[in-house]
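Colleague: sequence first, then the predicted structure, then my questions.
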Amino acid sequence: MTAAGGAHVRPAGPEDHEAIWTILRPVYRAGETYCMPRDIERDEALADWFAPPFTAFVAEIDGRVLGTSHVGANRQGGGSHVANASFATHPDARGRGVARALAEHAKSWAAVQGFRAMQFNFVVSTNTDAVHLWQKVGFSIVGRLPGAFLHPRHGPVDALVMFQTLEGRPE
């Protein structure tokens, strides 16, 4: 899938591990947007990113990986019809449509897989660029968890639950 900005999203494989780690490492080390250990090591981070029930993807522009996502079932059993996803982009991706391409791809892929909705369980409220983008692509804030995230600079900040019904899903 190629987005209007020229970002091409495709399934990720072992050949993408180094590029994905280059993107995830500074995000995880900063500790401002993900509930991951700030000192997580490469192999553990990649194992988590590629772990079932998630499928990993990368977004490239001109053959360079500038973003990554993973998409899969939010929960098992009675919650398995709702997808979840995580996203990260390289600083060089800013303003190039990479995050939007990953978000749109995640929604389309999830709908084709039979998911009826997508939920983001824990969007850090201070991650305003992400919150704005998710709202632009159709997600609504349906819940707020007061002080649920311990931000390394701001202390306890809210985490948001965001949700969107997926259209065009197979019946």
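Modeller: That came through, no problem.

Colleague: rest of the way, CA atoms for contacts and neighbours
Modeller: OK.

Colleague: tell me the contacts of G143?
Modeller: For G143, the contact set (CA atoms under 8 Å, 6 or more residues apart in numbering) comprises 160-162.

Colleague: also this one, for the comparison:
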Amino acid sequence: MLIREAAPEDWSAIWPFFHAIVAAGGTFPYPLDLSSDLGREWWILAAPNRTVVAVDEAGTVVGTANMTRNRPGNGAHVASASYMVDPAQHGRGLGRALAEYTLDWARANGYRAMQFNAVVANNHHAVKLYRSLGFDIVGTVPEAFHHPVDGYVGLHVMHRPL
């Protein structure tokens, strides 16, 4: 697997799994009917932020991540990132590879920490992955996410120093 900078033409490969993940409503606080144009605007970030894709041996885009500062101004020393992996590719270590890539990017760019502001509390796979990478749950906002199956669940704020 190769992780590389996302090119504009990658959106057509990202959109099908991006759309499926968002429309399922279980992991991202995006509108379920998010359009491709708005999805691209929100996901493909301009420099100095970064958006990457994970590409398999056949050249197929199988995952993506974006990286940014968590807050502007006096909070700009903390990075943040988001990840999407094609559900057909789950269990292959793509999420871990993308997360490790973003941590390396943050370190190389002088960030002091990485923080995730909205990890859905019942997204057990993501929480387990992030904890294994050294993130701690520093708080949970009760009932801040309306899950399509489980109803109102918490959103974790997760943090790790770099």
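Modeller: Structure received. What you are looking at is a predicted structure, and each value in this text was computed from that prediction instead of being measured.

Colleague: could you get me the TM-score between them?
Modeller: Superposed pair, TM-score by TM-score structural alignment, normalised by the length of structure 2: 0.95. Supporting alignment: 160 aligned residues with a CA RMSD of 1.1 Å.

Colleague: rewinding a little: neighbour-wise, give me the winner out of the contacts of G143 of structure 1.
Modeller: Taking other CA atoms under 10 Å as the neighbour criterion, L160 ranks highest of the contacts of G143 of structure 1 with 23 neighbours.

Colleague: which position in structure 2 pairs with it?
Modeller: Following TM-score structural alignment, the counterpart assigned to L160 of structure 1 within structure 2 is H156.

Colleague: neighbours around the residue lying closest to that match once chain neighbours are set aside, how many?
Modeller: Spatially, and ignoring its direct neighbours in sequence, H156 of structure 2 is nearest to T140 (4.3 Å; CA to CA, 6 or more residues apart in numbering). Neighbourhood size, T140 of structure 2 [other CA under 10 Å]: 18.

Colleague: do the same with the one 5 residues further on
Modeller: For F145 of structure 2, the tally of surrounding residues (other CA under 10 Å) stands at 22.

Colleague: which element is it on?
Modeller: Here F145 of structure 2 sits within strand 136-147, counting by DSSP states H and E.

Colleague: and that strand, what's buried?
Modeller: Across strand 136-147 of structure 2, burial judged by 16 or more other CA atoms under 10 Å covers 136-137, 140, 144-147.

Colleague: cool, stretch 13-31 of structure 1 as well?
Modeller: Buried residues in stretch 13-31 of structure 1, defined by neighbour count with 16+ other CA under 10 Å: 17, 19-25, 27-28, 31.

Colleague: before we move on, back to that, with structure 1 superposed, average distance for the next helix or strand after the strand holding F145 of structure 2?
Modeller: Per DSSP H and E, the first helix or strand lying C-terminal to strand 136-147 of structure 2 is strand 151-161. The superposed strand 151-161 of structure 2 is, by mean CA distance after the TM-score superposition for structure 1, a mean 0.6 Å from where its aligned residues fall in structure 1.

Colleague: for strand 151-161 of structure 2, name the packing helices and strands.
Modeller: strand 113-120, strand 136-147 (3 or more CA pairs under 8 Å, 6 or more residues apart in numbering; DSSP states H and E).

Colleague: V52 of structure 2 is nearest to which of those?
Modeller: Among those, strand 113-120 comes nearest to V52 of structure 2, with 17.2 Å by CA to CA.

Colleague: which residues does the following helix or strand past that closest one contact?
Modeller: For strand 113-120 of structure 2, the following helix or strand on the C-terminal side (DSSP H and E) is helix 124-132. With CA under 8 Å, 6+ apart as the test, helix 124-132 of structure 2 has contacts from 96, 119, 121, 136.

Colleague: which part of structure 1 lines up with stretch 11-30 of structure 2?
Modeller: By TM-score structural alignment, stretch 11-30 of structure 2 lines up with residues 17-36 in structure 1.

Colleague: what residues does the matching stretch touch?
Modeller: 37-40, 42, 45-46, 58, 65-68, 88-90, 123-124, 127, 149, 151-152.

Colleague: let's go with 7 Å and repeat that
Modeller: Residues outside stretch 17-36 of structure 1 that contact it (CA atoms under 7 Å, 6 or more residues apart in numbering): 38-39, 42, 65, 68, 88-90, 124, 127, 151-152.
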